[in-house]
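Q: just coords:
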C-alpha cells in the first residue's frame, strides 16, 4: 500500500493504524499534529484509524504562542 507523508510517497503494509505507521518511522513524538486527507485527525484517534491506499498525511510540529 502507498500513502503520502508530507508529499513523499511511502510504502507500508496493510492493515496499519496511523499510530503504528508513525511509530515505525520514529515520528510518534509529543508536540506533533496530523492532518489526514486535509482534515485534522485528533491524536486520540491515531491508535484506531487505519490507513487506506492513497491517504495523504501531513505531519507538523505544533507551536504554542501568542
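A: Yep, it's here. Every value quoted in this text rests on a predicted model; they were computed, and no experiment measured them.

Q: could you use CA atoms for every contact and neighbour count after this?
A: Will do.

Q: excluding chain neighbours, give the residue nearest to residue 16 in space.
A: For residue 16, ignoring the flanking residues on the chain, the nearest one in space by CA to CA, 6 or more residues apart in numbering is residue 50 at 5.4 Å.

Q: this is the other structure I want to compare:
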C-alpha cells in the first residue's frame, strides 16, 4: 500500500495504524501533530486510525508561543 508522508511517497503494510506507521518510521515523538487527508487527527485516535491506500499524512512539530 502507498501513502504520502509530508509529500513523500512511502510503502507500508495494509491494516497499519497511524501510530504503528509513525513508530516504524521512528517519528512517534511527543510534541507532534498530524493531519490525515488535510484534517487534524487528534493524537488520541492515532492508535485506532487505520491507514488506507493513498492517504496523505502531514506530520509537524507543535510550537507554542506568542
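A: Here it is on my side, so go on. Worth saying up front: this structure is predicted, and the values here are computed from it rather than measured.

Q: mind listing the strands for the first structure?
A: Secondary structure of the first structure (DSSP state E): strands located at 2-5, 8-11, 32-36, 39-40, 56-61.

Q: would JSON lines of those with distance to residue 25 of the first structure and mean neighbour count be doable?
A: Output for the strands of the first structure, formatted as JSON lines (distance: least, CA to CA, whole Å; neighbours: other CA atoms under 10 Å):
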{"stretch": "strand 2-5", "distance to residue 25 of the first structure": "11", "mean neighbour count": "16"}
{"stretch": "strand 8-11", "distance to residue 25 of the first structure": "10", "mean neighbour count": "12"}
{"stretch": "strand 32-36", "distance to residue 25 of the first structure": "14", "mean neighbour count": "16"}
{"stretch": "strand 39-40", "distance to residue 25 of the first structure": "20", "mean neighbour count": "12"}
{"stretch": "strand 56-61", "distance to residue 25 of the first structure": "12", "mean neighbour count": "17"}
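
Q: with distance to residue 20 of the first structure added, can I get these in CSV?
A: Converted to CSV, those look like this (distance: least, CA to CA, whole Å):
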stretch, distance to residue 20 of the first structure
strand 2-5, 14
strand 8-11, 13
strand 32-36, 14
strand 39-40, 18
strand 56-61, 14
